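[1] sequence and predicted structure below; questions after.
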Amino acid sequence: MLRAAELVAGVIEGGNLTDAFERMLEAHRDWPESTRGAVRDLAWTTLRDFGRGDAVLDRLLHSPPPTLVQALLLVAVQRLSQRPAQAHTAVDQAVQAVATAMPGLKGMVNGVLRNALRQQSEWAGWIGASRVSAHAYPAWWIERIRASLPEQWEAVLAVGNQRPPMALRVNLRRCTLEAARAELAAAGIEAKRLGDATLLLAQPVAVARLPGYAEGRVSVQDAGAQQAARLLAPRDGERVLDACAAPGGKTAHLLESADVELLALELEPQRAQRIGANLERLGLRAEIRVADCCDLRSWWDGRPFDRILADVPCSASGVVRRHPDIKWLRRDEDIAGFAKQQRRIVDALWQTLAPGGTMLYVTCSVFEQENAAQIARFLDRHADAECVPIHAASDCQLLPDAEHDGFYFARLRKQA
């Protein structure tokens, strides 16, 4: 419980959850998979419940405690709500944890949590009294979703509070979908077919348990993310650019789809290394360069690309259940900043696209300002651009559900 609280405290103080968890695993290499999974699950679940733990603790605390103790109380409240039958064990674990970190506050934590247990029947009313705690999102986030999706906003918010699904992409160069599914079944892993190369697991499992993963027959990739390579649809012999490529899942999918000459760009050196590792496992090759895709002089040789994947930085609002720290870290004004960055990227990349070529604009966002509104402004600026329909519509807003995350796709063709 203390380790999970340390992760939550780091987010409260403005840190990135994934980075902090990776550092923690590096420092505790001896942890078994069960411990790693338990710490991760407890921290991620606590952070998904944005505002709910605070709604309970606000009724019980007279003054704000130190950040680590606040985080520990949030973790404990989450555990109490999820596993009421283990309530006294959870309280004891929290008290032991604070005794290790801040022994002087042991009595306070014990008193607050036992008082919380006595009043647990009141929690639903406390949480429901505010739209923030009721929906477990910041108020600005709720308003953006309501404005963009007036008929679906509650469902989208609810899905974002659930555990994400786990999907696999089958490398059809090395294995058939049915053969991969049979391997999973033999290992006791149930999966259903979602497409020609996509399997959805009934329950998430550790990557180490996946038969064929180390050999490059399958990769972990959300079913929605797998749409990118299919929509860009590269052909043998074409020159393809993956402009914001790390960690390399979409890069690999493009290379599995066709024999192309592919350049993968990534701004951060460490993330660029992950692209190479992914491609090596799959037996694929691409040119990988560390560069700012907007600075054409630093990487472009003047030869145009037939197809460009512009998977641009965004709010990640469509994958919030995988990255719940963004509820705590994002601010309303950040969205305009992302939109400005996206505009710079697509305007720069458009210069490198060959006449008749295709650029696929992708975000993992459900905010309109980053998606349809961004593309509308792009078309106003570029008279030589036209939208190529996706499923009989001008674009595609894929909303998160039980099978996939939330993504936006717009396919743009440069007129010859």
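    Okay, I see it. Treat the numbers as computed from the prediction; the structure is a model and nothing was measured. Numbers count the residues shown, from 1 in each chain.
[2] okay, CA-based contacts and neighbour counts for the rest of this
    Noted.
[3] helices of the stretch 201-350 of the chain, start to end?
    Secondary structure of the stretch 201-350 of the chain (DSSP state H, counting those that start in this stretch): helices located at 227-232, 249-257, 269-282, 325-329, 334-350.
[4] also the stretch 51-200 of the chain?
    52-57, 67-82, 87-101, 106-118, 123-128, 131-135, 139-148, 153-159, 177-186.
[5] need those helices in a markdown table with distance to Met24 and mean neighbour count, can you?
    Shown next, in a markdown table, are those (distance: least, Cα to Cα, whole Å; neighbours: other Cα atoms under 10 Å):
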| stretch | distance to Met24 | mean neighbour count |
| --- | --- | --- |
| helix 52-57 | 24 | 22 |
| helix 67-82 | 16 | 22 |
| helix 87-101 | 16 | 18 |
| helix 106-118 | 24 | 17 |
| helix 123-128 | 32 | 16 |
| helix 131-135 | 29 | 19 |
| helix 139-148 | 30 | 15 |
| helix 153-159 | 28 | 17 |
| helix 177-186 | 30 | 17 |
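[6] ok so, going back, tell me which of the helices of the stretch 201-350 of the chain sits nearest to Val388.
    helix 227-232 (10.1 Å; Cα to Cα).
[7] so what does the closest one touch, helix or strand wise?
    helix 249-257, strand 305-311, strand 353-363, strand 407-414 (3 or more Cα pairs under 8 Å, 6 or more residues apart in numbering; DSSP states H and E).
[8] in the helix or strand harbouring Ala20, what counts as buried?
    For Ala20, the element it lies in under DSSP states H and E is helix 17-27. Going by neighbour count (16 or more other Cα atoms under 10 Å), the buried part of helix 17-27 is Leu17, Thr18, Ala20, Phe21.
[9] and here's the other structure:
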Amino acid sequence: MAANLRALAARCTFAVVDKGRSLSDELPQQIAKIDIKDKGLLQELCYGVLRHLPELENDVRDFIKKPFIGKQRVGHFLLLVGVYQIKYTRIPDHAAFNETVSACKPLKCEHLKGVINGVLRNFQRQQAQLVAQNIQPDISKLPAAIAFNHPSWFIKKLQTGYPDSWQDILIANMDRPPMWLRVNTLHNSVEQYLTLLADAEIEHAYIDEKSSAIRLVEAIDVNKLPGFQLGWVSIQDGAAQQAALLLDCQPDDNVLDCCAAPGGKTCHILEFSPKIKAMTALDIEESRLLRVHENLQRLNLQANVIAGDAATPEKWWDGQLFDRILLDAPCSGTGVIRRHPDIKWLRKSQDIAVLTDLQQDILKNVWSLLKPGGTLLYATCSVLPEENSEQVQRFVDENSDAEHVSITSNANDIGWQILTNENSMDGFYYAKLVKKQQ
């Protein structure tokens, strides 16, 4: 018997929101239970519910007499899956009703069939009335968390950090992310690869002048990309592709990539600067280093891959100082919410202080591994100033041998903050620090 997609979506979103599991861990387990042709719909349902969670919760609130708790809790997420289908997909309403109600059996909550059917039909009638009367909901009267589908603590931090553009960031987080390509120039020039894309009838929308990153018009299966399995191209957001350029490795440099998994930046540095002396890719989670090895193998690149904690280099460092260090620090991930909407519900306000302490600790420890005159590039996929410009300013203030080097046209900027969807890129931050000669 085929698995019910709505039941799997309910289990997946329940595991993320109530159990704190990562969507990237949970979703593949559910995808493994279905035919590959249904993968897209299951992803759509899971991502959609997590993107619009507060709004969907608000949509069903008035139709439920008693909240679903305990063993019934998964039924609540089934209800959200049903409402999402009616509101945001082209699935016919009758199919959404039938499939969602049928999901009660595999979820072992058949006693909720009548309630779920009733709520969905009431919601559908309400939506039909609003359309018939041409009534647009006034989001200005809703709490910000519901209106913008983000947790209140995060909204407040954005309002403080970006008083003029906080709404733009929240709106951008709700978009579907674009697909960016990184051409392996050891095989083809960007121009040559564009010709290969054209021959394959794959349209591109934009080429970043700095990095030569290519943004496609539409996302496609990676196996349809010319030479993907041969290592001619990789998938990497345009913002992440700035790292190799900014690090600017020179021939015979000894390079360290801290917190390297899954290895995209490691591989880009090796492609961009093939004459470096050595590359060390470090990550604290040994399981995540499997992806680093896979990427290196596909791209036919070499690196010294080490499982170790950047905060305790004495446990893994061989004593050779590095000329260049990329520190892609552990962070809140708030710049990549559009790719990982579960971040909104997994990350908590109190996590930020813990992360900033960890970032500062790692920064201080890896700084000791850098040669005088060497360069450290600090990077995060966050849009929070506490993790970015404030973090770098604090480090420079506390370390007399650290000099901040401007990488934007404004010399007063502490680093380069890329906001979500700026030039269609993910939210990202870079700061370049040079160790002063003794």
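    Yep, it's here. These numbers come from a predicted model, not from an experiment.
[10] just to revisit the earlier point, and of the helices of the stretch 51-200 of the first structure, who's closest to Gln270 of the first structure?
    Taking these one by one with Cα to Cα, helix 67-82 is closest: 29.4 Å.
[11] so where in the second structure does that closest one end up aligned?
    Using TM-score structural alignment, helix 67-82 of the first structure corresponds to residues 73-88 of the second structure.
[12] do the same with stretch 42-54 of the first structure
    Against the second structure, stretch 42-54 of the first structure falls on residues 45-57 (TM-score structural alignment).
[13] for stretch 303-318 of the first structure, same thing?
    Under TM-score structural alignment, the match for stretch 303-318 of the first structure is residues 320-335.
[14] span of the matching stretch from start to end?
    With Cα to Cα, to the nearest Å as the measure, stretch 320-335 of the second structure spans 34 Å from end to end.
[15] pull out the buried residues from that stretch.
    In stretch 320-335 of the second structure, counting by 16+ other Cα under 10 Å, buried: 321-335.
[16] what about Ala260 of the second structure, distance to Lys33 of the second structure?
    Distance from Ala260 of the second structure to Lys33 of the second structure, by Cα to Cα: 31 Å.
[17] which one's more surrounded, these two?
    Applying other Cα atoms under 10 Å to Ala260 of the second structure and Lys33 shows that Ala260 carries more neighbours, namely 26 against 14.
[18] the more buried one pairs with which position in the first structure?
    For Ala260 of the second structure, the residue aligned by TM-score structural alignment is Ala245.
[19] neighbours of the closest residue in space to Thr312 of the second structure that isn't next to it in sequence, just the number please.
    Distances taken as Cα to Cα, 6 or more residues apart in numbering place Asn365 nearest to Thr312 of the second structure, at 7.1 Å, with adjacent residues excluded. With neighbours defined by other Cα under 10 Å, the count for Asn365 of the second structure comes to 15.
[20] next up, the contacts around the residue in the first structure that Asn365 of the second structure lines up against.
    Counting by TM-score structural alignment, Asn365 of the second structure lines up with Ala348 in the first structure. Ala348 of the first structure makes contact with Cys293, Cys294, Asp295, Leu296, according to Cα atoms under 8 Å, 6 or more residues apart in numbering.
[21] just give me the match in the second structure for the second one.
    The reference is to Cys294 of the first structure. By TM-score structural alignment, Cys294 of the first structure lines up with Ala311.
[22] my guess is that match contacts Ser368, does it?
    No: here Ala311 of the second structure does not reach Ser368: they are 10.7 Å apart, not a contact under Cα atoms under 8 Å.
[23] higher neighbour count, these two?
    Neighbour count, other Cα under 10 Å: between Ala311 of the second structure and Ser368, Ala311 has more, with 17 against 13.
[24] out of the contacts of Ala348 of the first structure, which is most surrounded?
    Among the contacts of Ala348 of the first structure, the one with the most neighbours (other Cα under 10 Å) is Cys293, at 24 neighbours.
[25] residues near the closest residue to it other than its chain neighbours, how many?
    Leaving aside its chain neighbours, Cys293 of the first structure sits nearest to Ala243 (6.2 Å; criterion: Cα to Cα, 6+ apart). When neighbours are defined as other Cα under 10 Å, Ala243 of the first structure has 25 of them.
[26] list the contacts of Ala243 of the first structure.
    Ala243 of the first structure neighbours (Cα under 8 Å, 6+ apart): Leu263, Ala264, Leu265, Glu266, Cys293, Ile308, Leu309, Ala310, Asp311.
[27] of those residues, closest to Arg52 of the first structure?
    Asp311 (33.0 Å).
[28] what about the closest one, distance to Pro269 of the first structure?
    18 Å.
[29] over to Ala85 of the first structure?
    Distance from Ala85 of the first structure to Pro269 of the first structure, by Cα to Cα: 47 Å.
[30] got it, and Leu25 of the first structure?
    Taken as Cα to Cα, the span from Leu25 of the first structure to Pro269 of the first structure is 21 Å.
[31] same deal with Ile145 of the first structure?
    With Cα to Cα as the criterion, Ile145 of the first structure and Pro269 of the first structure are 34 Å apart.
[32] do Leu201 of the first structure as well
    The value you get for Leu201 of the first structure to Pro269 of the first structure, if Cα to Cα is used, is 32 Å.
[33] those two: which is more packed in?
    Legend: neighbour count by other Cα under 10 Å for Leu201 of the first structure and Pro269, higher for Leu201 (19 against 12).
[34] what separation do you get for whichever residue in the first structure pairs up with Cys381 of the second structure and Cys314 of the first structure?
    Aligning on TM-score structural alignment places Cys381 of the second structure opposite Cys364 in the first structure. Here Cys364 of the first structure is placed at a distance of 7 Å from Cys314 of the first structure (Cα to Cα).
[35] of all residues in the second structure, which one is nearest the centre?
    With distances taken as Cα atoms, centre = their mean, Val336 lies nearest the centre of the second structure, 3.5 Å away.
[36] ok, now which ones touch Arg411 of the first structure?
    Leu231, Leu232, Thr358, Met359, Leu360, Tyr361, Cys387, Val388, Pro389, Ile390, Asp395.
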